Structure formats: C-alpha cells, structure tokens
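Enquirer: when you get a sec, could you give me coordinates for this:
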Amino acid sequence: MNWLTQTIGVGLIIIAAIDIFITVLYPRTGNSIVSLPLGRGIWHVFRQLARWTKSDRLMAYCGSVVLVVVAIFWIALFIIGFALIVWSMLGDEIVASSGKTPTDFGTAVYYSGFNFTTLGVGDFVPKTTTCRLLTILQSALGFATFTVTLTYLLSVLNALTQRNIFALSLHHRTGTGHTSPALRGQGKPLTKANAAELLLGWGMGGKFDNTKQDITNMARDLLQLLESHNSYPVLHYFRFPEPHYSLARMLLITMDTATLIKTALCDREYKSLIHSTAVSELQSSGLYTLKQLADSFLPQGAIANAPAKLSASYSCETQWREWYYYVVRRLQSEGIKTPEDIETGADKYVSLRREWNDEVAAFAKHMAYRWSDVAPAESAISASAFLLLKNSSQQK
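Expert: Sure, this is the predicted structure:
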C-alpha cells in the first residue's frame, strides 16, 4: 500500500512541475495540463453567478480569482504529493523532535507544508539520508515555485496593462460623439467603437497623410495582443464591465478599419493607401489574430451560434450593408472620395466581413457582452434602418 501512495504522490508532483513549466517557462496556449481547464471552469462558474445575481460586474473578478486559484493549486499539488511520499516514513525515518511521532496523514501534510514553504519549524527530524535529501529537494522546489509564481503574476498584470492601453487607445481614437441625422430626432448619439470615425480622423480634408504608420502600429499592437494571450491565457478571463476593454471591441475596430479602407475609399484616389503593405498587414494580422484566439478560447459551436440579428427577416448582411452606406455618407460629408459604384463596394464589404464577423460576435457573446455595447454605432444605424423598413412595410 505504501508504494501506491508514494506513486500517486510522485505523479502529483510531476503534474504540478509540468504544468508550471509549460504555463510559465514555455507559455503557449493549449499546452496547459491544469491551469487552462481550471480557468475555463472558473469562468463558467462566474458566468452562472452573474446570471443568477444579474450583476455583470461580478465577472470582473474572474481573472484575478483564476490567478490565485491556479497558484494555490500548484502549491497544493506539491504539498500533498510530498505528503503522500513521506506518510509511510513517519515514526521510522522521520521522527518528532520530542515525544511520540504522530503517523496520521494530517501530520504528513504539516511536515510537507513547512518543508515546501521553507519555514523550518523543526518539529520533525529526518533520520535517514534519503529523507534528508528529500527535504532539501522539497525546499528547493518550494523556493523555486514561489519565485516563479510571483514572477508570473507580475508578468500577467504587465501584459494586462498593455492590453488595456491598446483598448483605450482605440476607444479614444474612434469616436467624436457624432449624431446620425436619422437618429437626431430619437436622441441617440453615435459614440465610440466606430471605425468610420477613425478613417475620418486620418483623412481630414481628403488626405491620408501619415496614416500608414498609424496602421502599421495598429497591426503591431494586434500581434502583441495575440502573443500576450498565447503567453498568458489567463488574460482572456479578465473581463471588465466597460465594453471598450473587450477583445471583441478591439477586434471589431481593427478588422472593420481594414475592411472599410479596402471597400469604402475611392481606389483611384487612394490607391497607394488601399494597396499598401500597411493595410495588407493590418488585414492579415487581424485575421490571423482572430482565428488563433478563436481556436484557443472559444468553445465548440460558439461561432455558429454567435451572429445576432434584429429579426429573422433582417439578416446580418443587410445590417452590414446599412452600416456601409452610413460610412460612405459620412466620408463623403467630410470631403473623402468614395467608390463610384457604391453597390459594388457594398458587395465587397459584405464579402470581406464574412471572413471575420462571426468570430468577433462569438467573442462578444462568450464574454457576456451585448453586441449593441460592442458596436453601438453600427447597432444604432441598423436598428434605425430596420425601423424605417418595418414602418414602410406596415404602411404598404
């Protein structure tokens, strides 16, 4: 029986060591034995609690809880693993410094715990060379685990800060509070998360000077976003109440920006921008980032069930067309030239958007954001067009 408990103990130690290695020292999404499944499970619990309590703010604590639980789990695996190894040695190879030596499992956990945490209480003394070497090994692993865990926590928080900076940068560059003429009477301003406003800011007066560098920086930040999530998957579970921090919002703005440049600008006038390596890099980087993150974090079937429509008769593609028409009008109003054949441009926009929209919508749904919060301007335009269409049909 002793060999069985010791074998289980060795197995727990190996699992903890491997998980720490591939989570911290070889951080690539999908390789984790314990931490990734644990993160998914905790996220599921937080989503359920948020539904029951009707409080989205509760989910904001999920990422921090995942970090703490994973660290505790690593430490617990090591302590219990070594406790199973030394349990049978109590009273023989490991004795109390005074009095009779207890031989229960709780005592084994206590002995393993103060060795692993390097407390050195001294209540128990190893008598054999094997036990002394085992004590040294456990203390060394404990010191290394605490050091690596603290380093990992700091790295995650630094990566989270960089992600939030990128999100805020996009948020403050993509909106001016413009109100659509169709919505002025309803008092519904088009606020942030508007790729059209980003294009307008770049192309004031019909000229896109220095735009390529900004686009290149955006593509670089996208790839950094991908690598930070690959290195620290727990970042995915830091879900803030403000939608401008959401992954869906960041991906929507970057992908829609690249798509609108390709379809809503006059090719003859802005050929050097539309066909530039900067725009191609933004489009390809965005698609690559989106597909990689979707494969890593979205549950099976999430993409197929993600698209949100205003009604069964008002398709997603119809909503995209209405948004495209709105963007073209906005660009024209600021002196930016648009394609001569708007319908062809709309067809191209819809075709390109099919490549990425479902994944973005799936991320919004998976992280419990409403699409109207992720894309407020687009949703407002689509809702307004739908109401006009509905009223027109009823009058007929």
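
Enquirer: C-alpha from now on. contacts and neighbour counts both.
Expert: Noted.

Enquirer: in this protein, which spans are strands?
Expert: 94-96, 124-126 (DSSP state E).

Enquirer: tell me what the last one is packed against?
Expert: Strand 124-126 makes packing contacts with strand 94-96 when contacts are defined by 3 or more CA pairs under 8 Å, 6 or more residues apart in numbering; DSSP states H and E.

Enquirer: tell me what the strand it packs on is packed against?
Expert: Looks like strand 94-96 contacts strand 124-126 (3+ CA pairs under 8 Å, 6+ apart).

Enquirer: can you redo the strands of the chain as JSON lines with mean neighbour count and distance to Phe240?
Expert: Shown next, in JSON lines, are the strands of the chain (neighbours: other CA atoms under 10 Å; distance: least, CA to CA, whole Å):
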{"stretch": "strand 94-96", "mean neighbour count": "19", "distance to Phe240": "50"}
{"stretch": "strand 124-126", "mean neighbour count": "19", "distance to Phe240": "48"}
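
Enquirer: another sequence for comparison is provided below:
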Amino acid sequence: MDTTDPVYIVLRVVAFLAGAYLVVYTVLSGIRTFVLPRPAQVLLFRLVFLNVRRLFNLRAVRAESYAERDRVMALYAPIALFFMPVVLMGLVMLGFMAIYWALSPLSFIESFKLSGSALFTLGSFTNDDPLLMVFEFSEALLGMILVALLIAYLPTIYNAFTRRETQVQLLEVRAGTPPSSWELIARSHRNGELTELREFWSDWQVWFAELEESHTSLPALAFFRSPRPELSWVTAAGVVLDAASLLLSTVEIPREPRAAFCIRSGYLALRQIAIFFEAPYNDVPTPTDPITITREEYNDVCAYLETQGVPLCPDRDQTWRDYAGWRVNYDRELVSLAALTMAPYAPWSSDRSLSPTAYHDQNGEAGRWE
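Expert: You can find the predicted model right below:
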C-alpha cells in the first residue's frame, strides 16, 4: 500500500490513537481496581465478574443440593479475580500492538509478536527502531507493574477476609447454626448477659464499618464465601441487626443505645454495598413500608422467647410496629445481598424467596440463582 495515501495515513493515526487510548484506559482501570482506596465502578472488573458469574450460574442451577452449589460458587470469586490480570495484560498487549503497527511497516502478526515479547519480557522478537524501543520498554514496565499490583492486592483482600470471617464464626457461639437472632437473645439471657451486651454491639458496629469499606473498595471480597458452607457475612449481618431490633422493640430490658447505633451502622453499610453492586435497596425507608417478615413469624419468635424465660414487653401490637420500624431500614438490602451472594439459609437473614427446603432441595430446582 502506498504510504502517502491519505486513507493509509488516517488508518495509521486512528490505530495509534485507539491503541494509546486502550493502554491508558486499561492502566487506569487497574489502578482503580487494585490501588484506589475508595469505591470505584470499573467497567472491566464488572464485565469480567458478570461473565464468569453467568458461566458459574449454568453449573450452579444443576447442583443437586445447596452444599454442592456452595462448592461450585466457592471458586467463583477466585477464578474471576484470576482472570482480571489476564484481561488487563491482554488489553495492554492489544493496545501496544496497534501502536507498533501504526508507527512501523510491521504486519499485524509481527506487531503482535513484538507486543507479546515486550509485555512478557521474553526478548524473542525485537525491533531496532528507536521509537519502537521506547514503547517496548514502556510496555515491559507496565506489565511488571500490573503483576506487582496483583501480588500486593491479594494479601490485602485476604487480610480483610480474615477479619470479616473471625466475627462471622464467633457469632455461631451465640446464635447457633444456622444462626438466628432469637437464639442469640435466648442464649444471652440464659447466660445472664442480656443486659451486658454493650461490648458486643460495639464490636459489630466496628465490623459493619469495616465491611462497608472493604466490600466497596475490594468488591471481589463480597463474593468470597465463608470457609464453612452454612456461614455467610450476609446472614451474620442479618442476625445481628435483627437481634438488636428485637432487643430494642420487644425485649423488656433497659434501652441499650449501642444496639441502636449498631443498627444504624449496619443498615448504612448494607445500603452502600447494595448501591455499589446495583442491588435493590430502600433509599428512604418509612415505618409503614412492608417488610419480608410476617406478623405470624414474629409472633412465633416471641412465643419461643417466652418459653426461654426472656422478658417481653406486654403490648404485642406496639412491639411488632417497633420491630418493623427498625427492620425496614435494612430489610430490602439484606434480602437482595443474600440473593446476590447466594447466601446459605438462615431464618430471617437469607433470601426470603427461598425456604430451608429450597436451599437443600435434592432435585436442585428450587430457588433463584441469578
């Protein structure tokens, strides 16, 4: 092709600009994903996780039990995270390939070889043109930086995971398996701690603050499942929030302000996480909004607490209204995040569209796994 042809020149200019844009966009996406310490919607991150999720959903819906689904989905976040540097490196390589093609007489294949050799520092294909050498060195440097960012990212995410899961597993001591808010209250009453839970609420208030920060700045962490299939950060959050709501509305003990602050810390955290993942949430909850807990379920829990000797307020209509007024703050966020993460069954805290039998259905046909 004639190198003086205007079409040829325009094509080369477009290729150079497109390649440079792709490289810059990819590097900025890597920085926003691995370095930026604040929530950031990264299109590449979202596309990778969504497409890997679709593949895992195809396998999860054929699982014969929840335990099998959990084993399948336990690999979802690690594999999606594994593909992130692959995608970033691939886009960098394509971007520099376009740059090399635009700045030299190299063919597409030769440009591809040069880009791959530079990115992976192979040295198997080089070019003596000074301008191309500058881009070669730049590509090699970017490749090493991207690998270093991933290496630094993994310890950060696993440290946050460990802090999260420590509290989740400790909750089992108080709330049983699967965890429930009323079991937490009943055990605390039997042990004489029902009015001595200030430190408990303070610890969980801190946990919620860390949860919001880590699950929006390190979004992959939300999909890392607990080491044990019956536990989840979502259901743990729901149990603690419901226990605080029942304590403030239904249990007849002196009012504990730290429980109220724990609820506020919790629903703010869940709301911010739901907003980040574009999950359904209630932006302006009011006490009259419907909740997923029915009055019959609430009455059953009150009856259970009475059998355990827990002192309850006498006006059941008022306590129900008070409980619903607390629950409405986090109800929709909790349910939507449980569905998003395929959380295990826990009464009142998991996806309310699924029953215990739906989670353990041996036919593998019950429930929504979107």
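
Enquirer: drop the TM-score for these two in here.
Expert: The TM-score (TM-score structural alignment, normalised by the length of structure 2) is 0.80; 332 aligned residues with a CA RMSD of 2.9 Å.

Enquirer: on that earlier part again, of all the strands of structure 1, which one is nearest Ala17 of structure 1?
Expert: Ala17 of structure 1 lies closest to strand 124-126 among the strands of structure 1, at 24.2 Å (CA to CA).

Enquirer: tell me, that closest one lands on which residues of structure 2?
Expert: Aligned using TM-score structural alignment, strand 124-126 of structure 1 spans residues 126-128 in structure 2.

Enquirer: the residue nearest the centre of structure 2 and Pro254 of structure 2: what is the separation?
Expert: Computing the C-alpha centroid of structure 2 and ranking residues by CA atoms, centre = their mean puts Ala222 first, at 2.2 Å. As judged by CA to CA, to the nearest Å, Ala222 of structure 2 and Pro254 of structure 2 stand 36 Å apart.

Enquirer: over to Leu44 of structure 2?
Expert: Taking CA to CA as the measure, Leu44 of structure 2 falls 51 Å from Pro254 of structure 2.

Enquirer: which one's more surrounded, those two?
Expert: Using other CA atoms under 10 Å, the more surrounded residue of Leu44 of structure 2 and Pro254 is Leu44, with 17 against 9.

Enquirer: ok so, going back, take the strands of structure 1 and lay them out in JSON lines including distance to Val156 of structure 1.
Expert: JSON lines is the format used below for these (distance: least, CA to CA, whole Å):
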{"stretch": "strand 94-96", "distance to Val156 of structure 1": "40"}
{"stretch": "strand 124-126", "distance to Val156 of structure 1": "38"}
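
Enquirer: with respect to Asp221 of structure 1, which of those lies nearest?
Expert: Closest of those to Asp221 of structure 1 is strand 124-126, at 54.2 Å (criterion: CA to CA).

Enquirer: next, the mean deviation of that closest one compared to structure 2.
Expert: For strand 124-126 of structure 1, the mean deviation from structure 2 after alignment is 2.6 Å (mean CA distance after the TM-score superposition for structure 1).

Enquirer: quick one: distance of that strand to the chain centre.
Expert: Remark: strand 124-126 of structure 1 is offset 47 Å from the chain centroid, using CA atoms, centre = their mean, to the nearest Å.
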